[in-house]
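In: Predicted structure and sequence below. I'll ask about it afterward.
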Amino acid sequence: MDRAPGTSVRTRLAFSYAGFLMVAGVLLIAVVWVFLLRYVPDEAVRLPARPARSLAGSPGNPGLFIPGRYDLWRAFAPKAALALAALLVLGLVGGWFLAGRMLAPLNRITAATRAAGSGSLSHRIRLPGRRDEFRELADAFDGMLAQIEAHVAEQRRFAANASHELRTPLAIARTLIEVARNDPDRDVDELLARLLAVNQRATDLTEALLVLSRADQGTFTRETVDLSLLAEEATETLLPFAERRGLTVETSGDVALTVGSPALLLQLATNLVHNAIVHNTTGHGGVWVTTSTGPQVVRLTVENTGDVLAPELVATLAEPFRRGTDRVRSDHAGVGLGLAIATSIARAHGGSLDLAPRDGGGLRVTVRLPAAGGGVPAPRPDRAHGSAGHP
């Protein structure tokens, strides 16, 4: 924003210090003058002289002159003016240096702000000294820069990964078409089936990106939702998929009321259950979906059996297009956005998503969301359990 040039804050502070010092000096002189007037007569008085020596031998009094108010004013006013002038000079000079020392941290903050505005997000103020208003501002600004830098880096990685993921099906489709064009004995039905699969993958990726964008923006209608019912719906939808892989799926828990978008929260639960089924031990694994309530919070926990995961790997699984161990490619591996979408949905609802490895292998995902109305709902006695497994 273009602004007209004005007086600097340092100059204004210097004049403010000098003005305050002048006001204090004037008040002090006025108080002294008022108290002096109480003991000074209106007119000058001269007491009569006594003899050089009295009969007792003491020295005589040559006479005493007591000045009046006018005489006192003539003697007092010039010196008071000089004192006020000295206070003015001292206030301006001292105020200038004091204002400079006080505003030095602000100058560092301004320089850091300009550096950040030019694109240098790695710059930090790191203002030394004990905590005060300026240092709290500098620390808050450093924290904001760290968050912005991390967010920009994440967005750049996301854009690069998304571009790569979107380019892959297009490149595959182009290769299939070129091979089929140069093959006189091509199987049209097989070609169409492959192109349909590639197109479906690109469509799934595009829809996942749209869901992720919608969750990040937080543009959705909120209403009271029972998280346990959404968990049951997601489990029932994916039950045939779990049966084909020979997995057991169990749901349990209490009523968990929160406020948010039913569609997005259902997407969250579905992503977590699907992730737990896909990345599991085929044939003898299990998935456990539970809901619980606590003070001001409701929880959705999804656990699954599987390979032993290192904590370092688990900490990165919620990043977009991140896959662990055998999460590279499979028929149901998805597009690598399941946990990323779930994390964004949880954040958009004022909650969080935590990942932790299970003892013996597998993953535990815990979603924490604010409870509806801040209360703790009562448990529902007729809670149903669903399972899928071997006969």
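Out: Alright, I've got the coordinates. Numbers count the residues shown, from 1 in each chain.
In: C-alpha from now on. contacts and neighbour counts both.
Out: Will do.
In: What is the burial count for V34?
Out: 11 (other C-alpha atoms under 10 Å).
In: I meant to write P128 there.
Out: By other C-alpha under 10 Å, neighbour count at P128 equals 9.
In: Let me know the secondary structure of the closest residue to F158 other than its chain neighbours.
Out: Leaving out its chain neighbours, the residue that sits closest to F158 by C-alpha to C-alpha, 6 or more residues apart in numbering is P320, at 6.4 Å. Classification of P320 using DSSP: H, G, I helix; E, B strand; the rest coil returns coil.
In: Quick check: what element follows the helix or strand where G100 lies along the chain?
Out: If you go by DSSP states H and E, G100 is part of helix 69-117. Using DSSP H and E, the next helix or strand after helix 69-117 towards the C-terminus is helix 133-182.
In: Show the subsequent helix or strand relative to that next one.
Out: Next in line after helix 133-182, if elements are assigned by DSSP H and E, sits helix 188-217.
In: dropping in the other structure now:
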Amino acid sequence: MDRRPGLSVRLQLTLSYAGFLVLTGAFMLALVWLFIRVPGLRAIGRFAPSHPLLMQEFLPASAVVLTFLLLVGLVGGWLLAGRMLAPLARITAATTAVAAGSWGHRIALPGRRDELRDLADAFDAMVGRIEEHVAEQQRFAANASHELRTPLAVTQALLDVARSDPDADTREVLDRLHAVNARAIDLTEALLVLSRADARAFTREPVDLSLLAEDAVETLLPLAEARGVTLGAAGDAAPTSGSPALLRQLTANLVHNAIVHNLPHGGSVLVTTGTRPGSAFLTVESTGAPLSPAVVATLAEPFQRGGARVRGDHHAGVGLGLAIVQSIARAHDGTLALAPRAGGGLRVEVTLETPGSGSG
């Protein structure tokens, strides 16, 4: 914002202190003046009849007193204002450093709690969150670039081989190109969903998580049967509000992830829904290999997978399944909780607010 230059806050406070001190002194002198001039008050005070001489002495003395108070107010006010505003200089320096890109800079203002230190602490906390977000976005951009570069590099290699070998099997090359292209499309669509969720570009509508769970189970049942995984849904109605399309994507991603990252044979996936006071939840429990808490803590990061990707398996995903789930949950002011199961596998729970329980 373009502003005209004005007085510094320190000078304004100094003038305020000095003005208040002078006004207070003037008020006290005015009371004395009235006490001398008013006959009734003069009689009460038992002043001598030679009050004109007293008046002649009072006026010059009053001017000296007011001048003294003004000087004291200016000097004292300047020193006090400088002491009180010293933390602002530190806050300003930190703000300038952060604005220049130094995200690791903090104010770290010492002393006991007051308004300025509350401001400094809030600023430090805000910069910390921004620094984490920037680092996360940088990692995401690097990972996305790597993931997008891989299918493009494979496509280039296939085309080079086909061009250099006229006798190559064209159908095989086309089939491999089709698979690589399909993966690139899946990755691009996943990135678009993730971007849409992060931007919260949706209108909230009533949604029942139990219906979405049933739909996801019915849709992905053929995939579960092909992999020998038992898939089921249970639970009660779980009303919430949000984007039906995004919440459907969230549910499908959870179920798909549970099917793909499961035991080679004889695995199971159970989807349950329900409500708690003020919230609705959707839980997906799946069997699988044992997972450590350290590994589970990274599964929601973009392009992280709980196990090795099977070569040639087009159902393995692009590493954004749980990242999309977490982004959608956050966009709906909800939470995503991951925990390893005692016997192996993963337990995932999404909790969302029920209608009328949010902060608006």
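Out: Received it, and whenever you're ready, just let me know what you need. Predicted model, so just to flag it, every value in this text is computed and none were measured.
In: After superposition, what is the TM-score?
Out: The TM-score (TM-score structural alignment, normalised by the length of the second structure) is 0.94; 354 aligned residues with a C-alpha RMSD of 1.8 Å.
In: what's the burial count for the equivalent of A179 of the second structure over in the first structure?
Out: Taking TM-score structural alignment, A179 of the second structure has A197 as its aligned residue in the first structure. Residues near A197 of the first structure, counting by other C-alpha under 10 Å, number 14.
In: repeat for P49 of the second structure
Out: 10.
In: and it, which of the three is it?
Out: Quick answer, by three-state DSSP: P49 of the second structure is coil.
In: Now do stretch 171-185 of the first structure: which range of the second structure does it align onto?
Out: Using TM-score structural alignment, stretch 171-185 of the first structure pairs with 153-167 in the second structure.
In: which residues are in contact with that stretch?
Out: Residues from elsewhere that reach stretch 153-167 of the second structure (C-alpha atoms under 8 Å, 6 or more residues apart in numbering): A168, T170, V173, L177, V180, N181.
In: Check which residues of that stretch are buried.
Out: Using 16 or more other C-alpha atoms under 10 Å as the test for burial, stretch 153-167 of the second structure gives T155, L158, A162.
In: between those, which is closest to I259 of the second structure?
Out: T155 (28.9 Å; C-alpha to C-alpha).
In: Which helix or which strand is home to L263 of the second structure?
Out: Residue-wise, L263 of the second structure maps onto no helix or strand under DSSP H and E.
In: and it, how many neighbours?
Out: Neighbours around L263 of the second structure, by other C-alpha under 10 Å: 19.
In: which strand is the longest one in the second structure?
Out: strand 267-276 (DSSP state E).
In: Which SSE is immediately downstream of it?
Out: strand 279-286.
In: Just tell me the aligned range of stretch 107-120 of the second structure in the first structure.
Out: By TM-score structural alignment, stretch 107-120 of the second structure lines up with residues 125-138 in the first structure.
In: May I have the distance across the matching stretch, first residue to last?
Out: One end of stretch 125-138 of the first structure to the other measures 6 Å (C-alpha to C-alpha, to the nearest Å).
In: where do the strands sit along the stretch 201-350 of the second structure?
Out: 205-208, 229-235, 239-242, 267-276, 279-286, 335-340, 346-353 (DSSP state E, counting those that start in this stretch).
In: As a markdown table, these with mean neighbour count and distance to G45 of the second structure would be great.
Out: Shown next, in a markdown table, are those (neighbours: other C-alpha atoms under 10 Å; distance: least, C-alpha to C-alpha, whole Å):
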| stretch | mean neighbour count | distance to G45 of the second structure |
| --- | --- | --- |
| strand 205-208 | 16 | 81 |
| strand 229-235 | 18 | 91 |
| strand 239-242 | 22 | 79 |
| strand 267-276 | 20 | 79 |
| strand 279-286 | 24 | 77 |
| strand 335-340 | 18 | 78 |
| strand 346-353 | 22 | 75 |
